[in-house]
Structure formats: C-alpha cells, structure tokens
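Undergrad: Sequence plus the predicted model coming up.
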Amino acid sequence: MKATIWHNPKCGTSRKTLAILENIDGIDLTVIEYLKAPPTAEKLAQLYRDAGITPQAGLRLRGTDAATRGLPDADDTAVLAAMAADPVLIERPLVETDKGVRLCRPQDVVLEIV
C-alpha cells in the first residue's frame, strides 16, 4: 500500500504518526516536509475533500495568525490560497493512502486508512 504523509519533524503528533506508518509492513511511504515543499491549493482541496473535512477544519490556529487574518470564517478559496502561500497554516499531519485521507490528530486516526 502506498502512503504519503505531509510531515513536520518538529511536531510530536506528526512524528508519532510517521512512526506508526514506518512500523507497518508493506507500506510504500513517501514523506513530504510540507513546510519545505508545500502542497498546492488544488492538492489541499483534494486532500480535505477526500478526508471529508472543510479547509477551515484543516486550518492550524495554534501558533499562527490565522484568527487575526479572519481565516476561520473565510471561504474555502481564501483559506486554501493562504495555506498554499504560508504552509504554517496547515494543520498536521495529513496522511493519504489508497483507503483515504485523514488529518491524524490524534495520531491513531491513521489506523483508519492503513
């Protein structure tokens, strides 16, 4: 099974999710440090759609200026554009497998799609 994690190595939840994936046999894992290689707005839209959540639900509020910028109440297009331009606004980690996409908070949520 293929799996992709949009990962921040400084985040404990992201590290724990990555460890879960690394310990599952048969996973072809791709790790993307999204702060260095951010996803496009289109990719984010697809990830959130496949996860069944809104872009606003994938917005990182803690440690960002998202609330000051009015992003929690902004439309999807504005939120996705802000995330693509400033990836610190992306809540992590996002994991995509053949079985779906999850925002893995808490990390055990990843087990739903492996």
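TA: Thanks, I have the structure now. Since the model is a prediction, treat every value here as computed from it, not as a measurement.

Undergrad: From now on I want contacts and neighbour counts done on CA atoms only, so please keep to that.
TA: Fine.

Undergrad: Just give me the residue right at the centre of the protein.
TA: residue 94 (2.7 Å; CA atoms, centre = their mean).

Undergrad: residues contacting it?
TA: 5, 6, 7, 101, 102, 103, 104 (CA atoms under 8 Å, 6 or more residues apart in numbering).

Undergrad: any idea which helix or strand carries the fifth one?
TA: Here residue 102, judged by DSSP states H and E, is contained in strand 100-103.

Undergrad: and the spatially closest residue to residue 22 that is not a sequence neighbour, what does it touch?
TA: Using CA to CA, 6 or more residues apart in numbering and skipping the chain neighbours, the partner closest in space to residue 22 is residue 29 (7.6 Å). By CA under 8 Å, 6+ apart, the contact list for residue 29 reads 2, 3, 4, 5, 21, 22.

Undergrad: ok, structure two:
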Amino acid sequence: MHNVTIYHNPKCGTSRNTLALIRHAGIEPEIIEYLKTPPKRETIINMVKQAGLSLREALREKGTPFLELGLDQPNVTDTQILDALEAHPILLNRPFVITEKGANLCRPCEKVLDLLPPMPPKAFAKEDGTPVLDEQGRRVI
C-alpha cells in the first residue's frame, strides 16, 4: 500500500494514535496538517462521501466555533457547512485517512485498521496504554 494520506492534528491524541498505527503497519503516510493546509471544498466533499458520512457528521463541535456559527441548527445547508469549514478548518473532525481501500474518519483510531493491510505480528497500544493489537497483530478492542 503506497498512497496513504492522513489529515492530521498533532495536538490531538486520536490523530497521533492513528498516525502511529499507520506507521506500525510499516507505512509512512502523506501527513497533511489540515489546520496549516486546509483541504479544498472538493477534497472535503470527496473524502466525506467516500467515508460514507454527511458533511454534518464530519463536523467537530468541541473546541470549535460550532455553536457560535449556528451549525447545530437543523436547517443548516451543506453549502453553509462547507463555507464554515473553509473559514474555520478546526471544524473538520479528525483524523481523516485516505488509502487505496477508501476513506474514513478514524475516531476511534482503530477505524484506520479497516483501511490498512494486515498488521505485522507485534503488539500495539495507544498513548495511554490501552491495547489495540495483540502480539499476533490482531485487534484487541
């Protein structure tokens, strides 16, 4: 697997754990720090669609201007959501990962396993010590 991209925020534990799982698979992904280099509208639309989500499901509420912008209202359109994402990239939930197998919002980080090749026979734990893979590379969680 060669083309793996992660829309990453290094301040986010889930994003760091997801990146670590990708690297555990022996893959060095393209890392896009989306707060520094926000994805274009078309990219957001495509990755959200590929992940099987709505734009609303791709929004992050915590630590963002979600409520201040009125994005919690049921009548908010996709165009309004895209406008908000362009103006405030922090609203995009993370981490999004795109591989040859598809795209996913990897919350929790274990969701990235569905997009990667089989893991090597080696244990993996999250930063907080929670086991994810056993010594055979099988999911624990």
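TA: Thanks, I have it. Predicted, not measured: the structure shown is a model, and the values here were computed from it.

Undergrad: TM between them?
TA: Once the chains are laid over each other, their TM-score by TM-score structural alignment, normalised by the length of the first structure reads 0.94; 113 aligned residues with a CA RMSD of 1.1 Å.

Undergrad: what's the matching range in the second structure for the strand holding residue 102 of the first structure?
TA: Per TM-score structural alignment, the counterpart of strand 100-103 of the first structure in the second structure is residues 102-105.

Undergrad: Next one: residue 10 of the second structure from residue 108 of the second structure, what distance?
TA: Separation of residue 10 of the second structure from residue 108 of the second structure (CA to CA, to the nearest Å) stands at 16 Å.

Undergrad: Would you map the helices across the second structure?
TA: 13-24, 41-50, 78-87 (DSSP state H).

Undergrad: Quick one: closest of the ones you listed to residue 131 of the second structure.
TA: Shortest distance between residue 131 of the second structure and those, using CA to CA, is found for helix 13-24: 11.4 Å.

Undergrad: Now do residue 106 of the first structure: how many residues are near it, please.
TA: Under the neighbour criterion other CA atoms under 10 Å, residue 106 of the first structure is assigned a count of 12.

Undergrad: returning to that earlier point: packing partners for the strand holding residue 102 of the first structure?
TA: helix 41-51, strand 94-97 (3 or more CA pairs under 8 Å, 6 or more residues apart in numbering; DSSP states H and E).

Undergrad: Quickly compare those and say which is most buried.
TA: strand 94-97 (a mean of 23; mean count of other CA atoms under 10 Å).

Undergrad: tell me how far it is from the chain's mean position?
TA: 7 Å (CA atoms, centre = their mean, to the nearest Å).
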